[in-house]
Each structure stands twice: as structure tokens, then as C-alpha cells.
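In: Here is the input, now give the coordinates:
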Amino acid sequence: MHDVLQREREIFDLGLTWRHRFSELGPAFYTPLSPMAVRDPYWVARSQSMARELGLEEDWWRSQAALEAFSGSRPLAGSMPLATVYSGHQFGVWAGQLGDGRAILLGEVEAPDGRSIELQFKGSGLTPYSRMGDGRAVLRSSIREFLCSEAMHALGIPTTRALCVTGSDQPVRRETIETAAVVTRTAPSFIRFGHFEHFSHGKHPDELRVLTDYVIDRFYPECRHAANPAAALLAAVTSRTASLLADWQAIGFCHGVMNTDNMSILGLTIDYGPFQFMDGFDPNHICNHSDTSGRYAYKRQPQVAYWNLFALGQALLPLIGEPEDAMAALEPYKALFPAELDQRMAAKLGFAQASEGTRSLVGEILALMATERTDYSIFWRRWARHVAGEPADVVRELFLDHGAIDRCLLQFRELATYEGRHPYDGSLALASSPSIVLRNHLAEQAIALANQKDFSMVQQLLQVLGKPFEEHAEYATWAGFPPDWASSIQISCSS
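Out: Okay, the predicted model is just below:
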């Protein structure tokens, strides 16, 4: 026992340069505490891409000390672990105080390029904000978050990222007994809409101002000189959120739990609980089987994002002043989101600019896809291959109604030649529709192997998903149609 306690007091030094600006906000914003170690940890996966961004050596992980540090049993030199407090609306209902129930912020690391990157453990044990939870994450959800956050980064979609996952045979009870894991997540900041809601709803105007000033000065300095900095911040977050939602919709990504405490103030994809890249296209698709009302269905995501922004506007109202100013900051979303989505969908068609013609064609295609439940990712990749020169049959064979898809192909050709104003670009189409995404069945297969201590598929998926717009002949089946059993996979909030 003495050896264990002694080891826990020893620190592990990666040679990182740390800062702790969030902790300078004051004790109202967090609780300092140390991670709780998991039993007999082992490595599950590591992202060398993320490690390089942090300035780590290729073999940074090879020591036992590193394994212990990234599973919570040995302090990282320079870190100052803490859990932050926030509140939020969950499934549209005010939930009151929430907070980092199983996450611990270690601090900011100065990257070689000068950026500050926060490191956070997820699944590192109880915090004062765990409520009825145990503070742990399970291997299943940790692998999903690790792979998806790195995959989203490779797709060019703003997201938190992940450095590594460690596992343990320590049991964790969810819907069944599972095993524990710790994900090391990274982001410029993990601040959420819910942080602002916490201090606004709790009638703490001084702390609300401190938090707002912190976010403006660090991440939105252009807002400082506006006539109404808080309104300018709301407008800037609105713009980033509109762009993020356009990314999600264009790639066919469903988040699953778009609560206000899961919305990043920086417009990042955050908190990968239930999520899914759609298989057969269904605008009403619900990826979270806990979402019995369908609040976070695919087609509702843009509207929910605006609802969440409205909640953020309400939280900032004590600083903004007039409700009219808050509404004016939110109003651009109604034009920004559709314009951003139009541009992304035009690119998927192969056109550099969106137009009435591209909007009409996309509408026709999506309606046909919804009728036949055409595979979303495969259709758009095949469409891109056709635009790049392959015969139209690669698209036509996806449909039963050949007449309907032929009309879409004809509409495309007419659009492409109409007065020469809409030249198309095969390379643009290929760069807008990935050959592979992290489908649920791929994650399930990797998790099944990981449960047997075989992490090979996790690492292989990480490599392939890191180059999503390339063809990977060795893993062609991963880019193919999902198996029949994939439709029975159920992902819930239990993670």
C-alpha cells in the first residue's frame, strides 16, 4: 500500500509548458480536485497526430509512468486539475446545476505553434457535480468519442479532439456491467453555453461578466471594441454555430444530445454521446434511443441550435441590456445557416457557387433519397466519382426509380452547361464527400474486439478515418454498405 501511495505522489513530466487562465477566474467557477485512478490501466489507443500538435515525442506514451498519468493515478507535472460548474437545458427543460460530472480540466498546454490547448480527462472519477453518477466513462463510449472526434477533425469539421484512451477492467454499471476507460480530450476551450446559463440563472452578474470578458478577450477579441461587446459575442457565436450546423447537415451527422450544456461557445462539436453518421437517408432519423420525442432528429438539429442560441442570448441579457439587441444578434442565423448549407451542398454536387439551380437539384436528390432510403455517404461519394468522370451507372444503380435519378442527372448536366455559368469540378466534389465515415457498425466491431483486448481495429480505423477523402483499397468493405444488423444498433445516453 505504501508503494501505491508513494507512486501516486510522484509526478510525470512530459516537458509541457502549462498555463491556468480558467482557474484565475475564481473559486465560483470550479472545484479543484485530483483524478481518481482506475485499477490496472492499459493503453487502448493514441492519436499521434494530436500528440505532434502538442509537441510530444513519438514515444511519449511508452513508459509505465505515462500510462499511469493518463489514467489518473499519477499527476502530470504542471497540471492543476479542476472540475468546472455549469448549468443547462436538457431536452428543452431547465435542469439547473450540472457541471463536469466525470471530467477534469488539467489546464492549458502551449503548443509549438503558439496555440493554447486545454487538456481534459473524461471518466476520471467523482466530482462535486457528478450528481447521481459515478464519474466514470466506459470503454464503449470512450472509443466512440476518441475515433469520432479525430475523424471529424480530419473531415474539417470544428471539434474537440482526443489524445488517447486508457482502459481498465474495473467494472462500471450502466445498462449492463461494462469496463472503465479515461479519454484525454483537447480543445482551445471546453466552455459551453451552460457556463453562462449557470451564472445568469443563479443571479450572479459579477461572475457572468467575468466569464464573458474572459471569453471575449481570449477567443473573440474583435468583440471588445464593439458598442455592445456582449451582443457582439452572441452574434459571433451565432455565426460559428450556423457554420457548424451546416457542416453537420451536409455530412449527414446526427449529434443526439444537443442540450445547451453540450453546445460549445467556440462552435465546436463537443460531447460525443449518442451520435451517428446516417446510413439510409431519413430526415426524421433519431440516433439516440433515449430521445423518445425526436427532439434531436437530424432535420431538427438546425432549429434546436437556434433554440440553444436563444437560451444563450437570455443568459447574456443582463450584459446585453435590451432584448431587441439580443434578438438582433441572433437574427443572422436564419440567413447564415441556409446559405452555409447551400454552399456545402453545391460543393458536393461539384459547383463552386450555390445558386437557385443547385438548391433545386439538391432538393430533388434528397427527396428521392428519402423515398428510397438511399445510403447518404455512399450516394454522395458515387456522385462525386461521376462528376470526376466515372459513368453515371455508379449513381443510377443505387436507385430503384431510374427515371427519377435520370431526371436529376439531366438537371445536373443542364445546370453545368447553362450559359456556361456553372462549370463543375470533380475534385471539389470528391473533396466534399468522404469515402469513409465512422458508421455505427464499424465502431461496434472495433469495440467488440477491444473488449477482448484487441485494439488493432481501433488503431486501423483511426488511420483510415484520418484520411477520409482518399480511397482505401485495403479497407474497401469499411466504405461499403452497412450490414443488415447495423439497423438494430441502439445508442443511448448511458455512457
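
In: make it CA atoms for all contacts and neighbour counts henceforth
Out: OK.

In: Counting neighbours, what do you get for the residue nearest to residue 36 when sequence neighbours are not counted?
Out: On the basis of Cα to Cα, 6 or more residues apart in numbering, the spatially nearest residue to residue 36 that is not a chain neighbour turns out to be residue 125, at 5.0 Å. A total of 23 residues lie near residue 125 under the criterion other Cα atoms under 10 Å.

In: list the contacts for residue 125?
Out: By Cα atoms under 8 Å, 6 or more residues apart in numbering, the contact list for residue 125 reads 35-37, 102-103, 134-136.

In: now residue 186
Out: 117-120, 160-163.

In: swap in residue 332?
Out: Residues counted as contacts of residue 332 (Cα under 8 Å, 6+ apart) are 235, 238-239.

In: and with 10 Å instead?
Out: If you count contacts by Cα atoms under 10 Å, 6 or more residues apart in numbering, residue 332 has them with 235, 238-239, 242.

In: here's the other one to compare against:
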Amino acid sequence: MPEQRFHSGFHQLGPAFFSPVQAQPLQSPVLAAFNNTLASELGLARPLDDAALLDTLAGSAVQSGATPIATVYSGHQFGVWAGQLGDGRALLLGELAGQEVQLKGAGQTPYSRMGDGRAVLRSSIREYLCSEAMHGLGIPTTRALALFASAEVVWRETAETAAVVTRVAPSFLRFGHFEHFYYRNQHETLRQLADYAIDRYFPDSRAADNCYQAMLEEVIGRTAGLIADWQAVGFCHGVMNSDNMSLLGLTLDYGPFGFLDGFDAGHICNHSDHSGRYAYGAQPEIGLWNLHCLAQALLPLLDRDAAVEALKRYQGLFEAALTERFRRKLGLRSSMNDDWRLLTNLFELMQASRTDWTIFWRQLADFDATPGASNSHLRDLFIDRAGFDRWADDYRQRLGAEGKPAGRSAAMRSVNPKYILRNHLAEVAIRQAQQGDFAEIHRLQALLARPFDEQPEHHAYAGTPPDWAGSLSVSCSS
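Out: Coordinates of the predicted model:
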């Protein structure tokens, strides 16, 4: 079988932007999961029969055109300038079909900062599954092509086994790539990076009076839309450092993430986040904070006042995007001034009851708008039944203002998922994989590719979490 040839993209920028690194092969890697759908999109023919390609994707060999590099960047972590960072356990191989292919967990790089450069199996399973779950939800994200497990032991809080996840994205450029050259006063190198990004990913910006300003404005819009997507499905990133923010508005770096179970605006999914900086309800504000970091880094190429005005538009862009998403979640065809009061009252009821976020929105599609209908399937999700009844009356009137549009329930099911990657579902797959059984990874991957479909044979995956799920903890350790 002919070799799949990788092409250079980011590599063309030159050595100021990266360091060549050879992958450190896993001990006896085992293919735990493979994304055939994504492989087809990348133009890979019969990839599972291509031993040389699989070796390359595992970091065990290098195919033609693949030149492993680790890119350098800097960033703010938990609100504090952290200085130089970089790909400490990620290697960029090159491009296939215009998509960058990256190995996560392939060994030490010059940017590993005393780390071993490895990823552990548990976090690799979580990233593999969640990146594809987000894609199934229609949320911009990096993708996962392959997952390789090994018996090789690495140490975190305790002994764990190593893994490599092969990630794919149009670009892994982060806000931190630009911060790096700004804070080192390498402004011409900064310009070179910005020109590369515009030519590759924001070509329409070239027609603007200031193409760098136009790129910033596009990034602001994409980031606002991305975080509106997160809030609508109850996704918590967990570690929104500026070096974990994608220039293209993709969900990047699945570490201590989590989806809401019971609604809590203050939910902290990262147990390393002791101050709650990255709580669910704080994500929109943190998105703006990180955009300020990016704008600051681009100042040598911008007019300061124009940059400030662009940042001021973020709030309006985010609110418009969020309004649109919740309009569709509520099954409304139009927006009215009082809709946010309706939503605010709902959020207060859900907060008081810790109502399950995903189950409520899915079941809302079956709301009976007939006067006097009890809607007990929803009412029983709340402690304050009388409060729900008052809200249901308001919602019934709001629906009545739009008549009786055909297909409301189906439209609501198309935006309110039945299945998400709850922590306990991932944990079951992890525990089985640690025993050498990868079947649950495959089941979840297939299930989460169609999160809006009923899939009645998998109904149990849509239930409330078991009691033991409350003891699960995720942190920055990986």
C-alpha cells in the first residue's frame, strides 16, 4: 500500500516557531480506538490495513513528509503570566487534506518543563470521546483520529499507563502563540505569524484597511459563538488559560472538562481550580479576558483604540449568539423582549432544584401547551412545584403568542441532545479499558456521534448519574 504523504504547513514558518523532535515510541502500543469517519474525510484509504500509517499515528515511526515538531507559545494560566510554555507533550506531524495531525503523549519536547511528555490512558480516553462528542453536537472542536494504549507506566498522583491520542484540526494555533512573540519583543516574528494565520485561515481579512484588526474581529466573533455553544449544552472547559484558546474558535485541549448534571451556575469541574475562576457561569467573562490577552499581543500590528472598540462588541455578540441558541432550545421561532425574563426565572428554579440540565431540555420538547396540563414529567424535576407551575403558565403563553407551529417538538429535539458524555459514562469506559477491554469506547463513540437521535436501545445512557458519580474528580493532572 502506498504511503500517505504528509504535507508541511506550519513547518514553513521556520525554526523561530518550533523545535524538531523525535517521538518516543510507546512500549508495545495497542490500537484502542479508531475514527473511520474522520479517516475517510482525510482521504485515508483502508487505514487500518496500513501498518506504516498506524505506526506513524502512534509515534512509533515516521512516514514520508511527516516531520515531528513541537511549537513554542506562552500564555496566562489562571490569570497569571506563565511565560514560555509550548507543546510539552504534543508533536505536529504535518497536514493531511489540509488538516494538521498532532500526537498528544508522544514523549518529551524542549517545552516539557520537567514533565515526561506522556499522556495517561484515562485523560486520553476522555479527550478522544469528548472531541468527537462535541463534533456530534455541532460545536467547533479539534477532532480525534486514533487512540493507542500501552502498558508503559507513568506517574501522576499514582502509577498509571501511558497512551497517545492522535488529534486533528485545521490549526492548533492558540492565543498563546501570539503572546509569546509579543512579550519577547519579537514584533516582526509576530507579524510573520499573523500573516501566516490570515493567509491560511482568514483570507477575507486581507481586503480590510487593517488585516490584523479584521482578523482580531473575526476571532472575537468566533470565540463569542463558541462559548455560547458551551453554555447552551452545559459544557465546562475547566482550564480556559489563554494558551488553551484556539485562534479558530475551536474547543481545544480537553483536560478537566465536564458537562453539567444538576444545574449549578457556579459549578467548577476542575478540582485544581480552587478559586472557581473557570466555573461554568464565568466562562463568558473569561472568554473576553483571554481576548484581551490576544489583542494585547497584537497591539504592534493594531490601532489601540480600534482594538478596544472591537473588544467592546464581544458582549453584544455573545448575548446575540446565546439568545439565538436558547430561542431554539425553547422551541421559539422569534425573539421577544421578555424572553430573558422567562429564561432567568427558569434558571433560578433549576438552580434551586439542581435540575438535570440535559434531561430537562430534552423533555421540554414534550411540553403540553394545553391549558391546565400538568406536565408532570417536567414538574417532577423541580422541588418548587408551584414555582414550576407559574413558569409553565408563562411559557405556555409565550408559545401561544406564536400560534401552533408544526414540528416544534422535533425542532427542539434537534438542538437539545439526549446524550452527552457525562463523567460517569467516561469513567466506565476508562475502567474497562484499564482492564484491556475497549468495547465501551467504541459504543460511546458511536452513541455520541448521534446525540440528538432517540436511539431507544441506548436509553440507559440518557439517565441521571448513579450515586457513585458524585465522588468522581477531574483535575489538571494528566
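
In: circling back: let's see which of the contacts of residue 332 of the first structure end up in helices.
Out: Counting by DSSP state H, the part of those found in helices is 235, 238-239, 242.

In: Looking at those, which is nearest residue 167 of the first structure?
Out: Of all these, residue 242 has the smallest distance to residue 167 of the first structure: 36.0 Å, by Cα to Cα.

In: What residue in the second structure is paired with the closest one?
Out: Following TM-score structural alignment, the counterpart assigned to residue 242 of the first structure within the second structure is residue 224.

In: What separation do you get for that match and residue 260 of the second structure?
Out: When distances are taken as Cα to Cα, to the nearest Å, residue 224 of the second structure and residue 260 of the second structure turn out to be 20 Å apart.

In: Same check on residue 216 of the second structure?
Out: The spacing between residue 216 of the second structure and residue 260 of the second structure, counted by Cα to Cα, is 31 Å.

In: swap in residue 74 of the second structure?
Out: Residue 74 of the second structure sits 30 Å away from residue 260 of the second structure, going by Cα to Cα.

In: Point me to the helix or strand that includes the nearest residue to residue 319 of the first structure once chain neighbours are set aside.
Out: Among residues not flanking residue 319 of the first structure along the chain, residue 230 sits closest, at 6.1 Å (Cα to Cα, 6+ apart). The secondary structure element spanning residue 230 of the first structure is helix 229-251 (assigned by DSSP states H and E).

In: got it, and residue 151 of the second structure?
Out: Assigned by DSSP H and E, residue 151 of the second structure falls within strand 143-155.

In: Which stretch of the first structure lines up against that strand?
Out: Under TM-score structural alignment, the alignment places strand 143-155 of the second structure onto residues 161-173 of the first structure.

In: What residues of the matching stretch count as buried?
Out: Residues of stretch 161-173 of the first structure classed as buried by neighbour count (16 or more other Cα atoms under 10 Å): 161-169, 172.

In: now the residue nearest the centre of the second structure: how far from residue 22 of the second structure?
Out: If you average the C-alpha coordinates of the second structure and look for the closest C-alpha using Cα atoms, centre = their mean, you land on residue 251, 3.0 Å from that point. Look at residue 251 of the second structure and residue 22 of the second structure: by Cα to Cα, they are 27 Å apart.

In: What of residue 207 of the second structure?
Out: When distances are taken as Cα to Cα, residue 207 of the second structure and residue 22 of the second structure turn out to be 40 Å apart.

In: Who has more neighbours out of these two?
Out: Neighbour comparison, residue 207 of the second structure and residue 22: the larger count goes to residue 22, with 19 against 9 (by other Cα under 10 Å).

In: Once you drop chain neighbours, what's closest to the more buried one?
Out: Among residues not flanking residue 22 of the second structure along the chain, residue 68 sits closest, at 6.2 Å (Cα to Cα, 6+ apart).

In: which one in the first structure is aligned with the one you found?
Out: In the superposition onto the first structure, residue 68 of the second structure corresponds to residue 81 when matched by TM-score structural alignment.

In: Residue 120 is in contact with its match, correct?
Out: Yes: in this structure, residue 81 of the first structure is within contact of residue 120 by Cα atoms under 10 Å, at 8.6 Å.

In: what sits in contact with each of those two?
Out: Counting by Cα under 10 Å, 6+ apart, the shared contacts of residue 81 of the first structure and residue 120 are 103-107.

In: would you list those in JSON lines and tack on neighbour count and secondary structure?
Out: Listed next are these as JSON lines, based on neighbours: other Cα atoms under 10 Å; DSSP: H, G, I helix; E, B strand; the rest coil:
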{"residue": "103", "neighbour count": "29", "secondary structure": "strand"}
{"residue": "104", "neighbour count": "30", "secondary structure": "strand"}
{"residue": "105", "neighbour count": "30", "secondary structure": "strand"}
{"residue": "106", "neighbour count": "26", "secondary structure": "strand"}
{"residue": "107", "neighbour count": "22", "secondary structure": "strand"}
